[in-house]
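Enquirer: sequence and predicted model, in that order:
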Amino acid sequence: MTEYQPGACNIGHAERRRRYLTGVAGFAAAALLVAAVATVHADRAWLLAAVAPLFVGFLGVLQARARFCVGFAMAGVFDVSASGDRRQPAPEAGQRADRKRAIVLSVKALAAATVGALALYLAAGALA
């Protein structure tokens, strides 16, 4: 069983699974965007919009792998239960560490999404 650790672990198995599924959905949405742009021969600048679904994808996967939920951290709660149905208030002493970790994970996801969207844009230009 997982235990709450300020700034390190604030979700259990069920919540990790939800984050993985969210990540997969984000990456699938990015793939659909790329397919739509290619299908309708839209301007490749539309590929830069992939930053949004890629952010969702990367953030979901990063959270699952880190056993850490950004939203829970910002709300000051945690849920390390196996079922994912026991949210509890995080101790005030740990909330600062949780929020710091949430910001770090969010920045990493945004950086990866930005690089990914730029790579799609540049690849489309090279193929044109």
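Expert: Nice, I can see it. Numbers count the residues shown, from 1 in each chain.
Enquirer: going forward, measure contacts between C-alpha atoms and count neighbours the same way
Expert: Will do.
Enquirer: which stretches in the protein count as helices?
Expert: Residue ranges of the helices in the chain, as given by DSSP state H, are 13-39, 51-66, 70-75, 92-127.
Enquirer: redo the ones you listed as CSV? Include mean neighbour count and distance to G84.
Expert: Shown next, in CSV, are these (neighbours: other C-alpha atoms under 10 Å; distance: least, C-alpha to C-alpha, whole Å):
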stretch, mean neighbour count, distance to G84
helix 13-39, 18, 5
helix 51-66, 23, 13
helix 70-75, 19, 12
helix 92-127, 17, 18
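Enquirer: of the ones you listed, which is nearest R86?
Expert: R86 lies closest to helix 13-39 among those, at 10.5 Å (C-alpha to C-alpha).
Enquirer: packing partners for that closest one?
Expert: Here helix 13-39 touches helix 51-66, going by 3 or more C-alpha pairs under 8 Å, 6 or more residues apart in numbering; DSSP states H and E.
Enquirer: okay, pairing it with this:
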Amino acid sequence: MSTNVYQPGVCNIGPAEIRQRRMSGYLGLAIAVVFLVLAFAFGWPAWVRLFVALPVAIAATGFLQAAFHFCVRFGAQGLFNFGELGTQEAVHEAEYRRKDQRKVLLIVGLTAVISAVVAIAAFLVPLP
């Protein structure tokens, strides 16, 4: 799969955008790890540990967008970008937009599942 050509429902971002999504994934992952370390170190209640879902969602969204070469926001708004950061082009064909919206739903769904699984696992882990 080429990362330099828009492909409806497959690829809507190029290398610069992919790097940015990957960096947001690493940031969300770091925040989640720090959150969990603090939660277990200070014995936070199990219900508080459920909030790890938020940084995990950031991480999952970032990594999934980078892996799929597909931006959720661009897909939802009918845009794509293979140039410099901050520049987008419109997707005009209705069928292409529908394909992009299906990919958005896939990424959002996977993010929700990943976030829920991690949050539930953090909730269920007993404190020492």
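Expert: Structure received. The shown structure was predicted, so the numbers you read here are calculated from the model rather than taken from an experiment.
Enquirer: out of the helices of the first structure, which gets nearest to E3 of the first structure?
Expert: helix 13-39 (11.2 Å).
Enquirer: residue range for that closest one in the second structure?
Expert: Under TM-score structural alignment, helix 13-39 of the first structure corresponds to residues 15-41 of the second structure.
Enquirer: that stretch against the first structure, how far on average?
Expert: Its aligned residues in the first structure lie a mean 1.0 Å from stretch 15-41 of the second structure after superposition (mean C-alpha distance after the TM-score superposition for the first structure).
Enquirer: run the chain-centre distance for that stretch.
Expert: 11 Å (C-alpha atoms, centre = their mean, to the nearest Å).
Enquirer: then stretch 51-71 of the first structure?
Expert: Distance, stretch centre to chain centre, for stretch 51-71 of the first structure: 1 Å (C-alpha atoms, centre = their mean).
Enquirer: same question for stretch 37-52 of the first structure.
Expert: 21 Å.
Enquirer: with distance to D85 of the first structure as new columns, can the helices of the first structure be given to me in CSV?
Expert: Output for the helices of the first structure, formatted as CSV (distance: least, C-alpha to C-alpha, whole Å):
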stretch, distance to D85 of the first structure
helix 13-39, 9
helix 51-66, 17
helix 70-75, 13
helix 92-127, 20
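Enquirer: skipping its backbone neighbours, what lies nearest the residue nearest the centre of the first structure in space?
Expert: Nearest to the geometric centre of the first structure sits L59, at 1.2 Å (C-alpha atoms, centre = their mean). Distances taken as C-alpha to C-alpha, 6 or more residues apart in numbering put A109 closest to L59 of the first structure, at 5.1 Å, once the chain neighbours are dropped.
Enquirer: residues in contact with the closest residue to L27 of the second structure other than its chain neighbours?
Expert: Excluding the flanking residues, the one nearest L27 of the second structure by C-alpha to C-alpha, 6+ apart is A59, at 6.8 Å. By C-alpha atoms under 8 Å, 6 or more residues apart in numbering, A59 of the second structure lies in contact with 24-29.
Enquirer: can you tell me which of those residues is nearest F68 of the second structure?
Expert: G25 (13.1 Å).
Enquirer: now that closest one: how far from P45 of the second structure?
Expert: With distances taken as C-alpha to C-alpha, to the nearest Å, G25 of the second structure is found 26 Å from P45 of the second structure.
Enquirer: S106 of the first structure versus the nearest residue in space to G23 of the first structure that is not next to it in sequence, what's the distance?
Expert: Nearest non-adjacent residue to G23 of the first structure, counting by C-alpha to C-alpha, 6+ apart: G57, 3.6 Å away. Separation of G57 of the first structure from S106 of the first structure (C-alpha to C-alpha): 11 Å.
Enquirer: next one: G94 of the first structure
Expert: Counting by C-alpha to C-alpha - G94 of the first structure and S106 of the first structure are separated by 18 Å.
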